[in-house]
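# give me the fold of what follows.
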Amino acid sequence: MPKILIVGGGYAGFYTAWKLEKWLRKGEAEVTMVDPLPYMTYQPFLPEVAAGSIEARHAVVAHRRHLSKTNVVTAKVTHIDHASKTATITPPVGEPYEFAYDIVVVTAGAVSRTFPIPGVADQALGLKTIEEAVAIRDTVLTNFDKASLLPAGPERDRLLTFVVIGGGFAGIEVFAELRSFATSLLKSYPQIGFDDIQFHLIEAMGRIMPEVSVPTSLWVIDNLDKRGAKIHLNTQLTSAVDGVVELSTGEKFETDLIVWTAGVMANPGIVRHTDLPIEERGRLQVRPDLRVGTADEIIEGAWGAGDITAIPDLSGGGVGGFCVPNAQHAVRQGKLMAQNIVAVLRGEGPKDYIHKNMGAVAGLGVGQGVFQSGKLAIKGPLAWIAHRGYHGLAMPSWERKLRVVWGWVNNFFLGRDIVSLAAVESPRAVFVEFASRPKPAAGAAAPAKAASAAVTPPAPVTVPAAAAAAPAAKVTAPRAPRKAPVKAPAAARATTATDAPTEAATPVK
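Below you'll find the model as predicted:
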């Protein structure tokens, strides 16, 4: 059977494997999917995970649960040599090994793209993984706990100041969701007032959310401003060393949480370690039919989709002529790629990918949202319902859909869970603090004491003969009638209090 290797288990990779299981006949091909994580993350839900509106585990899809016919390998692909049709797989334990394939599908996604701004690498969190979203949520809750115990002052202000870098969809959504989350916490923290919390979004361009119209983006800015969240347009972050945020406008303030959402780049772990063609922006070069190559050349046996690729947007709506890196494209590309791979295996021709953007929808916190489709714009609660309805249905598998929707229903009646699990980062801390440890062996303790005495001998002490003999008498002699303790001379008593060994200070009976 031909061996199909899928590199990456995100949207495009997961949907490719999922649909191949459905459309391949028994014995037609063997499918292996390699990803360092055992699950696919539904990234549009990350802002709601960060704001406590969705349970973290409900925003991911387990590979092994839903890919029953695919060989799932939880490891990294560290090199693709398509000339020899081999890939190097590096597992978390054990040695790397070579995997021979007939067809490779590259869907390794993207990572956060940063700039060499002082302090960003040390202080900021991205918003590409479920772990980052959970860390953001726990940081907000932990900071509220700490700030509620402090008087007004710089340290309290630092804990209650939250910064987001980047005014695209991801940045605006997490910014607005965190503002909604912080407001909902005030009833549980009477020591903290609404005006004590500061939210800042930094955007280098002159507008936010380029996917929507200018009037709609201005409405979002006005809505967030009324909710106490400030957006800095035409402003760049110049430094974030030790949490001290410095802006190109000269403003300066301290924060304990910086969320970076200012762009993504193709996964460098793949595009820098392959002989497949890479275009000038560092993405895998892919044709409209999702085969790797150019209009004039096809790389046989190589396919690509998702954020790691540069795929021409035949609808004419793409940025620079290519499909933008979002879930809407990745999911559809994964489905079509599975269909095209099956078609080629059966001697049929592949279809070109073409998808006209249906619009853009964003959640801005509980009860607030925005939807834009062409000239139609919906704002407020109706757009929020549309946002949840669309993404609830787009979540893969009915099992995941039900978990997410059931969580929303619970929150509606019970409110958001406000328990911080930041201690999970050091789960052994309490156990280690109170764990009993074996005492040093007696033979090992004696030489250590002797060595210590050899280095710093104690000052000479004058002790009565009876006192020196007392310890041995206590061990071997029969119990004697009680007698008044014998007092040592004054000089001896003074010496014993400061320099004498413990045995010499024992009263004689």
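# contacts and neighbour counts: CA atoms only from here.
Noted.
# what residues are up against residue 327?
For residue 327, the contacting residues are 11, 43, 44, by Cα atoms under 8 Å, 6 or more residues apart in numbering.
# just put those in a markdown table and tack on secondary structure, neighbour count and distance to residue 343.
Below are those laid out as a markdown table (DSSP: H, G, I helix; E, B strand; the rest coil; neighbours: other Cα atoms under 10 Å; distance: Cα to Cα, whole Å):
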| residue | secondary structure | neighbour count | distance to residue 343 |
| --- | --- | --- | --- |
| 11 | helix | 29 | 21 |
| 43 | helix | 21 | 30 |
| 44 | helix | 21 | 31 |
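# residue contacts, the closest residue to residue 101 other than its chain neighbours?
Nearest non-adjacent residue to residue 101, counting by Cα to Cα, 6 or more residues apart in numbering: residue 3, 5.0 Å away. Counting by Cα under 8 Å, 6+ apart, residue 3 makes contact with 29, 30, 31, 32, 100, 101, 102, 103.
# neighbours of the fifth one, how many?
Going back to what we said before, that points to residue 100. 17 (other Cα atoms under 10 Å).
# how near is it to residue 89?
Distance of residue 100 to residue 89, computed by Cα to Cα, to the nearest Å: 10 Å.
# how close does the residue nearest to residue 101 sit to residue 75?
For residue 3 relative to residue 75 (Cα to Cα), the value is 18 Å.
# and for residue 156?
Using Cα to Cα, residue 156 is found at 43 Å from residue 75.
# now for the residue most central in space within the chain: which residues touch it?
Most central in the chain under Cα atoms, centre = their mean is residue 132, positioned 2.1 Å from the mean C-alpha point. Contact analysis of residue 132 by Cα under 8 Å, 6+ apart lists 125, 126.
# over to residue 158?
254, 255, 256.
# need the nearest residue in space to the second one, chain neighbours excluded.
Computed as Cα to Cα, 6+ apart, the closest residue to residue 255 that is not its neighbour in sequence is residue 158, at 4.6 Å.
# want to put them side by side, so please do this one too:
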Amino acid sequence: MSTTERPRILVVGGGYVGLYAARRILKKMRYGEATVTVVDPRSYMTYQPFLPETAAGSISPRHVVVPLRRVLPKAEVLTGRVTTIDQDRKVATIAPLVGEAYELPFDYLVIALGAVSRTFPIPGLAEQGIGMKGIEEAIGLRNHVLEQLDKADSTTDEEVRRKALTFVFIGGGFAGAETVGEVEDMARDAAKYYTNVKREDMRFVLVDVADKILPEVGPKLGQYGKEHLESRGVEVYLKTGMDSCVDGHVVLGNGLEVDSNTIVWTAGVKPNPALARYGLPLGPRGHVDTRPTLQVQGTDYIWAAGDNAQIPDVAARKAGNENAWCPPNAQHALRQSKVLGDNVISGMRGFPQKEYSHANKGAVAGLGLHKGVAMIVLGKIKIKVKGRLAWYMHRGYHGLAMPTWNRKIRVFADWTLAVFLKREVVSLGAIETPREEFYEAAKPAPAPAAAQPVAPAGERAKAS
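Predicted coordinates:
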């Protein structure tokens, strides 16, 4: 970390908003005007809308993450966490990956911590659940599902086989519906290469406490999505929660009980709990309370955006919805980060702040290869699309929204190669314990058992 007398703009979080805001600030900033410091526990940003396709093997995991140091060469990138913020002294406490914590002074602050999985105290969830918020979880889910097929193909125990081939997904929003659609697609393809496993042997269960899935695309497309998944053999249970999943025994609120080794939790998100330690004004659900300018309420040097902020939806409020807030999605995050970056520069130079206003343009979702739903909003007209065309729209939108041309090209290259080459169905589960085999080979051999003394020949004869 370098020391400088220039003003420091501290960006807490290197996700979508943090990355784009930092890029915008660096682009608009004059040479030597300020130092931009980005702090995040990971040295890369993950494009989360592509996690379901990554779990299904349609995109290489390395292509959906953006290395912060490569994209922000003119910024300081610190790998660690901001544990506390002293607003009076304008000092943040940084806990690096190794070593002791230290204080870092700042002049302007951007809060872009994003969100974490929203969980509940359900017995067994912490031990059995698999999330879908990070690239590590997507890779882990892919390896785990393929390992279950390996188990089922090689066992003669019917109970073990049934448990391995049952896959339960909790949450029917974008993450849940897209993940179950992609994973079912992958498992269907993979089953062709197994002697003792067929798609008919597998059981996919999607559960949601709401009365519909995919609420972001409207009730009609949500109903189409439900019927489409059911036509592929996915059991969809609405108005249903999960009561427990101890040791993989899943008990649902509707009385259904199943045994499963795979429980994927995508039941919503909540703001990063670290926000509670920053002394910032928070809303009723834990979001940072901001003005339409993205400035945190009561401050003129702190901004927040993305999933960790509650931002008034100016466009919706002008249309008559007085209590509208911006939803946590990539569509808003991309645009908020640009306005935030401009406002930080304006604040540093003493210029007025600009309000963030964006009318919803719709939503797209993929449900597996060549399958999807899309709702496009053109003024007061809503165009609903489903099937292959919606899937192309889903890929086109998110492919272009992927940060940096480097990653855009790599993602489109993955898709192009997939047209000519079959999907990979190899499980690399050993990457989770990569040293295990070496450890077994290198550990000292057990000491030989102590030799028993041999009696003299005469005594052996007497004994006989």
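# tell me how they score on TM after superposing.
After superposition, the two chains reach a TM-score of 0.93 (TM-score structural alignment, normalised by the length of the second structure), with 452 aligned residues with a Cα RMSD of 2.1 Å.
# and the contacts of residue 3 of the first structure, which two are furthest apart?
Spanning the widest gap among those are 29 and 100, at 13.9 Å by Cα to Cα.
# quick one: stretch 32-52 of the second structure aligns where in the first structure?
Under TM-score structural alignment, the match for stretch 32-52 of the second structure in the first structure covers residues 27-47.
# give the buried residues for the matching stretch.
Going by neighbour count (16 or more other Cα atoms under 10 Å), the buried part of stretch 27-47 of the first structure is 29-47.
# same question for stretch 123-138 of the second structure.
Using 16+ other Cα under 10 Å as the test for burial, stretch 123-138 of the second structure gives 124, 125, 128, 129, 130, 131, 132, 133, 134, 135, 137, 138.
# so which bit of the first structure is it matched to?
The aligned range for stretch 123-138 of the second structure is 118-133, by TM-score structural alignment.
# next one: that stretch to chain centre, how far?
7 Å (Cα atoms, centre = their mean, to the nearest Å).
# and for stretch 6-20 of the first structure?
Distance of stretch 6-20 of the first structure from the chain centroid (Cα atoms, centre = their mean) equals 21 Å.
# so what's the aligned partner of residue 389 of the second structure in the first structure up against?
Under the alignment by TM-score structural alignment, residue 389 of the second structure pairs with residue 382 in the first structure. Listed by Cα under 8 Å, 6+ apart, the contact set of residue 382 of the first structure reads residue 369.
# residues near the nearest residue to residue 46 of the second structure once chain neighbours are set aside, how many?
In this structure, residue 46 of the second structure finds its nearest non-sequential neighbour in residue 65, 4.5 Å apart by Cα to Cα, 6+ apart. Neighbours of residue 65 of the second structure under the rule other Cα under 10 Å: 21.
# tell me the counterpart of residue 65 of the second structure in the first structure.
Using TM-score structural alignment, residue 65 of the second structure lines up with residue 60 in the first structure.
# same check on residue 12 of the second structure?
Under TM-score structural alignment, residue 12 of the second structure pairs with residue 7 in the first structure.
# repeat for residue 192 of the second structure
Checking TM-score structural alignment: residue 192 of the second structure goes with residue 187.
# is it true that its match lies in a helix?
Yes: under DSSP: H, G, I helix; E, B strand; the rest coil, residue 187 of the first structure sits within a helix.
# gap between it and residue 159 of the first structure?
In this view, residue 187 of the first structure and residue 159 of the first structure are 18 Å apart by Cα to Cα.
# neighbour count winner among these two?
residue 159 (23 against 11).
# quick one, what contacts the equivalent of that one over in the second structure?
Using TM-score structural alignment, the equivalent of residue 159 of the first structure in the second structure is residue 164. If a contact means Cα under 8 Å, 6+ apart, then residue 164 of the second structure has 148, 149, 151, 152, 260, 261, 262 as its contacts.
# count of residues packed around residue 153 of the first structure?
Residue 153 of the first structure has 9 nearby residues by other Cα under 10 Å.
# quick one: it and residue 147 of the first structure, what's the gap?
Using Cα to Cα, residue 153 of the first structure is found at 10 Å from residue 147 of the first structure.
# can you check residue 312 of the first structure too?
Residue 312 of the first structure is 50 Å from residue 147 of the first structure, by Cα to Cα.
# do the same with residue 196 of the first structure
Distance from residue 196 of the first structure to residue 147 of the first structure, by Cα to Cα: 10 Å.
# mutual contacts of those two, please.
By Cα under 8 Å, 6+ apart, the residues touching both residue 196 of the first structure and residue 147 are residue 160.
# and residue 276 of the first structure, how many neighbours?
Residue 276 of the first structure has 19 neighbours, counted by other Cα under 10 Å.
# map it onto the second structure.
Using TM-score structural alignment, the equivalent of residue 276 of the first structure in the second structure is residue 280.
# surely that match and residue 288 touch.
Yes: if you go by Cα atoms under 8 Å, residue 280 of the second structure and residue 288 touch, sitting 6.7 Å apart.
# can I assume residue 135 of the first structure sits in a helix?
Yes: under three-state DSSP, residue 135 of the first structure falls within a helix.
# what residues are up against the nearest residue to it once chain neighbours are set aside?
Nearest residue to residue 135 of the first structure, sequence neighbours excluded (Cα to Cα, 6+ apart): residue 422, at 7.2 Å. By Cα under 8 Å, 6+ apart, the contact set of residue 422 of the first structure is 135, 138, 139, 142.
# between the residues you listed, which is closest to residue 317 of the first structure?
Of all these, residue 317 of the first structure sits closest to residue 135, with 35.2 Å by Cα to Cα.
# which position in the first structure pairs with residue 213 of the second structure?
Applying TM-score structural alignment, one finds that residue 213 of the second structure aligns to residue 208 in the first structure.
# typo on my end, residue 350 of the second structure
Here residue 350 of the second structure is matched to residue 347 in the first structure, going by TM-score structural alignment.
# and its match, how many neighbours does it have?
Applying other Cα under 10 Å, we find 9 residues neighbouring residue 347 of the first structure.
# and for the one 10 residues further on?
Counted by other Cα under 10 Å, the residues lying close to residue 357 of the first structure total 15.
# what's the answer for residue 78 of the first structure, then?
When neighbours are counted by other Cα under 10 Å, residue 78 of the first structure registers 18.
# mind telling me what it corresponds to in the second structure?
Under the alignment (TM-score structural alignment), residue 78 of the first structure pairs with residue 83 in the second structure.
# correct me if wrong, but its match is in a strand.
Yes: judged by three-state DSSP, residue 83 of the second structure forms part of a strand.
# what sits against it?
Shown in contact with residue 83 of the second structure (Cα under 8 Å, 6+ apart): 92, 93, 94, 95, 274, 277, 278.
# still touching in the first structure? Go through the residues you listed.
Among the contacts of residue 83 of the second structure, the ones still in contact in the first structure (both residues aligned by TM-score structural alignment, their matches' Cα atoms under 8 Å) are 92, 93, 94, 95, 274, 277.
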